[in-house]
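Colleague: no FASTA, just this:
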């Protein structure tokens, strides 16, 4: 994973509660064995009709949200199955930040392991962000992980909380394997002492 610092990106709104991982990446696209290439299928059923034609009024097909890297949504985002393909797809599509009032636990942890910052804000603050996003085409937010702030160009500034361990992982580009490899010397020493190598 790449170290994560500051994101300045267009905001895309999905104003729904209980977005599940089946909606994020439908089951028919889970045949790939690589972690990449899932972005083209993210929220597929929000984007295409039963004939695989683009749905004209889908936010994913609106030019104003093209290139969005910040996704805002409602409570219990990422519920349903625990598939890690969901954050793979979101990250591959280009989302670096998700802002919602709450997340399913496994999805929340999977985000940190895949370079996505999931931020929790209360419903009243989410209402403000939705209102601003709908009102201004190309609405952008600057998300500074180090400072733990969200800002826009109109003077809005929000502080957010994050677990220090998760913050450390993102700032240093560490997933669980990367954390383990930080102790490679101790692992090799143990293996030699126990004749495992």
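Modeller: Received, thanks. Worth saying up front: this structure is predicted, and the values here are computed from it rather than measured. Numbering: from 1, shown residues only.

Colleague: only C-alpha atoms from now on, for both contacts and neighbour counts.
Modeller: Noted.

Colleague: show me what counts as buried in the longest strand along the chain.
Modeller: In the chain, taking DSSP state E as the definition, the longest strand is strand 6-13. Buried residues in strand 6-13, counted by 16 or more other Cα atoms under 10 Å: 6, 7, 8, 9, 10, 11, 12, 13.

Colleague: what's the helix ranked longest in the chain packed up against?
Modeller: Looking across the chain with DSSP state H, the single longest helix is helix 123-135. On a contact count with 3 or more Cα pairs under 8 Å, 6 or more residues apart in numbering; DSSP states H and E, helix 123-135 meets strand 6-13, strand 70-72.

Colleague: quick one: closest of the ones you listed to residue 177.
Modeller: strand 6-13 (23.3 Å; Cα to Cα).

Colleague: tell me which helix or strand comes right after the closest one.
Modeller: helix 21-24 (DSSP states H and E).

Colleague: for the following helix or strand past that next one, name the packing helices and strands.
Modeller: Where DSSP H and E defines the elements, the next helix or strand beyond helix 21-24 is helix 44-47. Using 3+ Cα pairs under 8 Å, 6+ apart, the elements in contact with helix 44-47 are helix 21-24.

Colleague: centroid residue for this protein?
Modeller: In the chain, the residue lying closest to the centroid (Cα atoms, centre = their mean) is residue 116, at 4.0 Å.

Colleague: and the nearest residue to that residue once chain neighbours are set aside, how many neighbours?
Modeller: By the measure of Cα to Cα, 6 or more residues apart in numbering, the closest residue to residue 116 outside its immediate chain neighbours is residue 96, 4.9 Å from it. With neighbours defined by other Cα atoms under 10 Å, the count for residue 96 comes to 25.

Colleague: here comes the other one, which I'd like you to weigh against the first:
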């Protein structure tokens, strides 16, 4: 695993009604039907499946990671309690397979938080108002951020 010291990349705001989405559980991150593997690759196809696809399987054009300017996002901005639910390690694997190596949120579920560290994702806890400001900025014209340890 590569040491995390600095990351400059596109930040994608995961929003619901204009606010960073809260209580994103691991089943939302990677639904159970995509857990049939112990490989860490290929999981990005299931990442946020129910949010990013229509019922016919076609991509939703309004989902942030389907938009061209966020297709290569390496930073995800979310709301409180990110990664809640079951302890599936596939959730950070799916984020990594998508290229996301940093998640910024006010709080994380404990197991998800620890799984991030074990898998090379930096979970950054910031106050709710700061996450909102960052999400607003990322949703505007300046969506390239630098995270520097």
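Modeller: That came through fine. The model shown is predicted, which means the values in this text are computed figures rather than measured ones.

Colleague: mind checking the SS state of residue 146 of the second structure?
Modeller: strand (DSSP: H, G, I helix; E, B strand; the rest coil).

Colleague: check which helix or strand covers residue 158 of the first structure.
Modeller: strand 157-159.

Colleague: likewise residue 124 of the second structure?
Modeller: strand 122-125.

Colleague: please name every helix or strand in contact with that strand.
Modeller: Counting contacts by 3+ Cα pairs under 8 Å, 6+ apart, strand 122-125 of the second structure is packed against strand 102-105, helix 110-119.

Colleague: can you redo those as CSV with mean neighbour count and distance to residue 32 of the second structure?
Modeller: Shown next, in CSV, are those (neighbours: other Cα atoms under 10 Å; distance: least, Cα to Cα, whole Å):
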stretch, mean neighbour count, distance to residue 32 of the second structure
strand 102-105, 24, 21
helix 110-119, 17, 16
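
Colleague: residue 93 of the second structure: which of these is closest?
Modeller: Using Cα to Cα, these put helix 110-119 closest to residue 93 of the second structure, at 7.3 Å.

Colleague: so where in the first structure does that closest one end up aligned?
Modeller: Per TM-score structural alignment, the counterpart of helix 110-119 of the second structure in the first structure is residues 105-114.

Colleague: ditto for stretch 21-33 of the second structure
Modeller: Stretch 21-33 of the second structure maps onto residues 16-28 of the first structure, going by TM-score structural alignment.

Colleague: hang on, the earlier thing: how far apart are the strand holding residue 124 of the second structure and its match in the first structure?
Modeller: Average distance, strand 122-125 of the second structure versus aligned residues of the first structure after superposition (mean Cα distance after the TM-score superposition for the first structure): 0.2 Å.

Colleague: contacts for that strand next, please.
Modeller: 4, 101, 102, 103, 104, 105, 106, 107, 108, 113, 116, 117 (Cα atoms under 8 Å, 6 or more residues apart in numbering).

Colleague: who's sitting farthest from the centroid in the second structure?
Modeller: Max radial position in the second structure (Cα atoms, centre = their mean) goes to residue 56, at 23.6 Å.

Colleague: that one corresponds to which position in the first structure?
Modeller: Per TM-score structural alignment, residue 56 of the second structure is aligned with residue 51.

Colleague: distance of its match relative to residue 29 of the first structure?
Modeller: Distance from residue 51 of the first structure to residue 29 of the first structure, counting by Cα to Cα, to the nearest Å: 16 Å.

Colleague: residues near the counterpart of residue 140 of the second structure in the first structure, how many?
Modeller: When the first structure is aligned by TM-score structural alignment, residue 140 of the second structure is paired with residue 135. By the criterion of other Cα under 10 Å, residue 135 of the first structure has 10 neighbours.

Colleague: same question for residue 126 of the second structure.
Modeller: Residue 126 of the second structure, neighbours per other Cα under 10 Å, totals 15.

Colleague: ok, it to residue 76 of the second structure distance?
Modeller: Distance from residue 126 of the second structure to residue 76 of the second structure, by Cα to Cα: 13 Å.

Colleague: shared neighbours, these two?
Modeller: Joint contacts of residue 126 of the second structure and residue 76 (Cα under 8 Å, 6+ apart) are residue 104.

Colleague: sorry, back to before: so the strand holding residue 158 of the first structure corresponds to what in the second structure?
Modeller: Using TM-score structural alignment, strand 157-159 of the first structure pairs with nothing in the second structure.

Colleague: what's that strand packed up against?
Modeller: Looks like strand 157-159 of the first structure contacts strand 149-151 (3+ Cα pairs under 8 Å, 6+ apart).

Colleague: what's the strand it packs on packed up against?
Modeller: strand 140-144, strand 157-159.

Colleague: rewinding a little: wait, which of the helices and strands packed on strand 122-125 of the second structure is closest to residue 136 of the second structure?
Modeller: Across these, closest to residue 136 of the second structure is strand 102-105 (Cα to Cα), at 13.2 Å.
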